[in-house]
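Student: Got a predicted structure here, sequence first:
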Amino acid sequence: MKKLIAGNWKMNGSLAANQTLVQAMLDGLQGVEPMAEMVLCAPSPYLAQLQALLAGSPIAWGSQDVSAQESGAFTGEISAMMLKDFACRYAIVGHSERRQYHAETDATVAAKAQRALAAGVTPIVCVGETLTERESGQTEAVVKRQLAAVIHAVTHCTSEIVVAYEPVWAIGTGKTATPEMAQAVHAVLRKQIAAATQHPERVKILYGGSMNAANAASLLAQPDIDGGLIGGASLKAADFLQIVASAQP
């Protein structure tokens, strides 16, 4: 099974910069069979641009969030069906920045995952512990609680989600979990998924948290790490493509 390398641009980009970045990625893939599946998750105003630039290419596109609501009087929200309109394959849900800055609860994240699946969009469900939680030995309990809420909501569709383990203390800090630390948590999540679905092999578990061109190969070599959710390195074409090249199936 090919690994999945997902770029999360966060709140970065412009029409001109996006065009340059995407074109550089596509140029780098010319005549090359990509080692991994790829997706770029962009701020919602740029989804139409990505659809135009990436249609027919090996790179899929997705959103960084989705509403927990289907439609209605929810000013500023973007529904899963709207994402589907722009042919989004993926939507990130429950990123630690959303949990922290927008007070998203496990229940909210679960509802968002449910909405995405109902519209045929694959949710990339983020889980992860803070530094305080890790230091107090709560890592396993925290990630299992966060994932359990989603499993409970999507029930028989659990095999259709993607999970991303992102230790909060390693996001944008330059700190990275060692491959062994990351693998240990991925193994816990794999066991939890196996207990929840008859097809656990379909669920990719990505590692996010300052994965970059230098450390990607050692992380992606771990048995339960099925790809990466890439922040800063996804804004540099050469780095993103190097991570993809590191992803041996």
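Tutor: Alright, I've got the coordinates.
Student: all contacts plus neighbour counts: C-alpha atoms, from now on.
Tutor: OK.
Student: any idea how far the residue of the chain most remote from its centre is from A17?
Tutor: When distances are taken from the C-alpha mean of the chain, A73 lies farthest, 27.9 Å away, according to C-alpha atoms, centre = their mean. Using C-alpha to C-alpha, to the nearest Å, A73 is found at 33 Å from A17.
Student: this is the other structure I want to compare:
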Amino acid sequence: MARYLIGNWKCHKSSDSSKEWLDRFDKAYRPQDGLEVIVAPPAVYLESLSFHVKRLQLRHFSLGAQDISPFPRGSYTGAIAADMVKPFASYAIIGHSERRRYFHETVTDLVNKAAEAADVGLTPIICIENGDTLSSLFALKDIDCPGMILAYTPVDSLNFRIPESVARVGVVIKRIANYFPRRPIVYGGALNVDNFREYLEIDGLSGLFTATASLEVQSFSTLCRAMGASL
């Protein structure tokens, strides 16, 4: 099973600084078979950055959307349908805790977004903030998307910028794997260049989901090299 390094830029960077990041990353990046690198910039930059990525010919590197609409195209002001994203991205982050907290999104929204993504060929990255509520995501089992990625992103780690203990993450990863067998599972929550290595040793973990650490080329490249060396 492939390993994944995901970078969520959230609401950061401009169009120019995003392209500059890619140019600098291209110089530091050493692609590794078996490691897929995914960066999710703000949606307004996806189209231009997708052309920039093609120009740089980055291998094992893809763009992802930070969110998509739970609906197809139609009269939904402000929404971005999955098929609008598909020409420029390969993945879509779905159900992030910040979407739930600030935009009051529900589990139903999450499932509908995952279905919309799968229908157009986008790979959903499903955020799970609590390993004790997996049963609420039962409907995901009916979505035909073999590559679906599950991201354990405990909300306290995101809020307080303190990573969850390796032992606790290991327990939850095992629980998720039992509920959703044969799905890649990644961990995200206050990861940085000083603390990420011990998480790579967790049994059943397929990668890392980062935010702040992905904003700077130096830190993100460090994670890339370390994950590539661990294959």
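Tutor: Arrived safely. Fair warning: this is a prediction, and the values are worked out from it, not measured in the lab.
Student: Is the residue farthest from the centre of structure 1 part of a helix or strand, or is it coil?
Tutor: What DSSP: H, G, I helix; E, B strand; the rest coil gives for A73 of structure 1 is coil.
Student: now for it: what does it line up with in structure 2?
Tutor: Alignment note: A73 of structure 1 maps to S75 in structure 2; criterion TM-score structural alignment.
Student: so how far is A81 of structure 2 from its match?
Tutor: 11 Å.
Student: Now do the shared contacts for the two.
Tutor: Here S75 of structure 2 and A81 have no joint contacts, going by C-alpha atoms under 8 Å, 6 or more residues apart in numbering.
Student: in stretch 27-35 of structure 2, what counts as buried?
Tutor: Neighbour counts over stretch 27-35 of structure 2 (16 or more other C-alpha atoms under 10 Å) mark A28, Y29, P31, Q32, L35 as buried.
Student: With secondary structure as added columns, please give the residues you listed in JSON lines.
Tutor: Below are the buried residues of stretch 27-35 of structure 2 laid out as JSON lines (three-state DSSP):
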{"residue": "A28", "secondary structure": "helix"}
{"residue": "Y29", "secondary structure": "coil"}
{"residue": "P31", "secondary structure": "coil"}
{"residue": "Q32", "secondary structure": "coil"}
{"residue": "L35", "secondary structure": "strand"}
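Student: Could you work out the most separated pair of these?
Tutor: A28 and L35 (15.4 Å; C-alpha to C-alpha).
Student: quick one: contacts for A42 of structure 1?
Tutor: If you count contacts by C-alpha under 8 Å, 6+ apart, then A42 of structure 1 has N8, W9, K10, W61, G62, S63, Q64 around it.
Student: again, only this time at 6 Å
Tutor: Neighbour list for A42 of structure 1: W9, S63 [criterion: C-alpha atoms under 6 Å, 6 or more residues apart in numbering].
Student: separation between the aligned residue in structure 1 for D132 of structure 2 and E166 of structure 1?
Tutor: Under the alignment (TM-score structural alignment), D132 of structure 2 maps onto A141 of structure 1. From A141 of structure 1 across to E166 of structure 1, the span is 15 Å (C-alpha to C-alpha).
Student: where along structure 2 do the strands fall?
Tutor: Remark: strands assigned in structure 2 by DSSP state E are 3-8, 35-40, 61-65, 91-94, 123-128, 149-152, 185-187, 207-210.
Student: Kindly present the ones you listed as CSV, with separate columns for distance to A226 of structure 2.
Tutor: As requested, these are exported to CSV (distance: least, C-alpha to C-alpha, whole Å):
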stretch, distance to A226 of structure 2
strand 3-8, 11
strand 35-40, 11
strand 61-65, 16
strand 91-94, 23
strand 123-128, 22
strand 149-152, 20
strand 185-187, 16
strand 207-210, 11
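Student: quick one, which of those strands is nearest to T108 of structure 2?
Tutor: strand 91-94 (11.5 Å).
Student: Mean deviation, the closest one versus structure 1?
Tutor: Compared with structure 1 after fitting, strand 91-94 of structure 2 deviates on average by 0.3 Å (mean C-alpha distance after the TM-score superposition for structure 1).
Student: Please state the offset of that strand from the chain centre?
Tutor: 6 Å (C-alpha atoms, centre = their mean, to the nearest Å).
Student: What lies in contact with that strand?
Tutor: Here strand 91-94 of structure 2 has contacts from G64, A65, Q66, D67, L122, T123, P124, I125, I126, using C-alpha under 6 Å, 6+ apart.
Student: Repeat the analysis, applying 7 Å as the threshold.
Tutor: Applying C-alpha atoms under 7 Å, 6 or more residues apart in numbering, the external contacts of strand 91-94 of structure 2 come out as 63-68, 110, 113-114, 122-127.
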